[in-house]
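# Quick one, what's the 3D model for this:
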Amino acid sequence: MRNASGTPLTGTGACGTTSSLGNTGADGSFNVAGTIELVKTGTISGGTIQPTASGGIYYSGVLNTGVPLNNSSNTLSIASGTPVRQVTCSVSSLSANQTIPMATVNPSMFPGSGSVAAKTPFSIALICDANVGVAVTFVSATGNSGIASVLASGGTATGVGVQLLNASGAPITLGDPLQLTSGTVANPTFNFFAQYWRLGSAPVTSGSVNASTIFTMSYQ
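Next comes the predicted model:
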């Protein structure tokens, strides 16, 4: 399981600071989000997933209180009976960990909120069987920019983030699966773009821009 920022939760057996999905409000209300993903640990055989109390079910509660969330309707799991189909599909080693260099730009290129610059292509190549449905989910590894399609920057420049676009140039919503194909042919390559995005009314200041994303491929 990952939290909304894409960080893996490492707590096992009990709540802890390393297994936090978020915080409750002053009035006790909460609105937290995360993702559950499957991890290959060996040879995969077809079948269905049946979560049980001894594995595959996450329980949520308030740290150090023993209080469950949501009036004890507090379990999180993959739906029982979720099918698993044995397919061979993996990310090419050249695509797995990429650094995308973007052009140096001047703050004057961002006249207003939502201004963009330096649209830069990148791609993800796969090694796949034929007829595999493929989707990708991007999440920010450098924080929340406040814009659904924009990665926050951990660099020294201020007022700017990095927006992700699909092959058609449309913004990609972080955290939402993006269907890339319903059936692969040979070993496909999927194209994307990244571009600088002015985040608000405050002026963009010079410095470095360093944004990171974690992408998760899903296959059917």
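# use CA for all of it now, contacts and neighbours both
Noted.
# State the helix or strand in which the most centrally placed residue in the chain lies.
Most central in the chain under Cα atoms, centre = their mean is residue 139, positioned 2.3 Å from the mean C-alpha point. Secondary structure here is read from DSSP states H and E; on that basis residue 139 sits in strand 134-140.
# run this one through as well so I can compare:
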Amino acid sequence: MKHGFIAFAVLASSVGVSAVHASAGSINYSGEVQQATCDVAVNNHNVFGNNVTLPKASSSSLSKVGETTGTTPISITLLRCNRGAMPVVFFEAGSGVDALTQNVLNASGTATGVQLQLLDTANVPIRVGDMSQLAARGVGTVGSGNVTSQYSVRYIATGVSTVGTVRGSVTFSLKYE
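Have a look, this model is predicted:
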């Protein structure tokens, strides 16, 4: 009799466990397999941990909204790309980007009233996170395995600036056409 009770208890507990494993929903995954990839260097340095230093700027040169100064070149070199690749550099929106101005925020600096504005090869402001970059900012077809794009960054006043440090960061990705 004791064995029958134990068998019934084991059977009853296994029925209870199966209810715990009932379907609760689904997860959809997406990704992309690309034909070509490249390594990246910024200003001829490995992309990770790279810093771009802008010149010191006078707060008087950033006293009105929209004033700019301190334009500093940035080269993004795509290395060891597969021949025929057509990469496009895309500067992504994120927590370090002002959603209104689409400039890079002075996220950890002490100056106020100033952001960082990215410029494309033609010195046209890049609206960080804007999908139009994909159409307008291609670096061309890779023939030799390496290709370099020239960009710039500069200070831009969002109000009367105060003295202090300016520090920001932006994430970029590569889209292969």
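# TM-score for the pair, please.
Between these two chains, after superposing, the TM-score reads 0.71 (TM-score structural alignment, normalised by the length of the second structure); 142 aligned residues with a Cα RMSD of 2.3 Å.
# So the residue nearest to the centre of the first structure sits against residue 214, correct?
Yes: with contact defined as Cα atoms under 8 Å, residue 139 of the first structure counts as touching residue 214 (5.4 Å).
# pretty sure residue 108 of the first structure belongs to a helix, no?
Yes: according to DSSP: H, G, I helix; E, B strand; the rest coil, residue 108 of the first structure belongs to a helix.
# Number of residues surrounding it?
Counted by other Cα atoms under 10 Å, the residues lying close to residue 108 of the first structure total 11.
# which residue lines up with it in the second structure?
Under the alignment (TM-score structural alignment), residue 108 of the first structure pairs with residue 60 in the second structure.
# Show the contacting residues for its match.
Shown in contact with residue 60 of the second structure (Cα atoms under 8 Å, 6 or more residues apart in numbering): residue 161.
# same thing but 7 Å
Listed by Cα atoms under 7 Å, 6 or more residues apart in numbering, residue 60 of the second structure has no contact partners.
# In the first structure, what residue corresponds to residue 117 of the second structure?
For residue 117 of the second structure, the aligned position in the first structure is residue 163, judged by TM-score structural alignment.
# what's around that match, how many residues?
Using other Cα under 10 Å, residue 163 of the first structure is surrounded by 25 other residues.
# go on, residue 134 of the second structure?
With other Cα under 10 Å as criterion, residue 134 of the second structure counts 17.
# Would you agree it falls within a helix?
Yes: residue state for residue 134 of the second structure (three-state DSSP) corresponds to a helix.
# wouldn't it be in contact with residue 88 here?
Yes: between residue 134 of the second structure and residue 88 there is a contact at 6.3 Å, judged by Cα atoms under 7 Å.
# just to revisit the earlier point, the match of residue 117 of the second structure: what's its closest spatial neighbour, skipping adjacent residues?
residue 150 (4.1 Å; Cα to Cα, 6 or more residues apart in numbering).
# can you tell me which residues contact the one you found?
Going by Cα under 7 Å, 6+ apart, residue 150 of the first structure touches 161-164.
# Looking at the first structure, which strand is longest?
Taking DSSP state E as the criterion, the first structure has its longest strand at strand 116-128.
# name the helices or strands packed onto that one?
Applying 3 or more Cα pairs under 7 Å, 6 or more residues apart in numbering; DSSP states H and E, one finds that strand 116-128 of the first structure contacts strand 89-91, strand 189-198.
# which bit of the second structure covers the helix or strand just after the longest one?
Meaning strand 189-198 of the first structure. Moving toward the C-terminus from strand 189-198 of the first structure, the first helix or strand encountered (DSSP H and E) is strand 213-219. Under TM-score structural alignment, strand 213-219 of the first structure corresponds to residues 170-176 of the second structure.
# And the contacts of that stretch?
Contact with stretch 170-176 of the second structure is made by 85-92, 96, 104, as judged by Cα under 7 Å, 6+ apart.
# Residue 76 of the first structure reaches residue 55, doesn't it?
No: with contact defined as Cα under 7 Å, residue 76 of the first structure does not reach residue 55; the gap is 11.5 Å.
# Many thanks, we can stop here.
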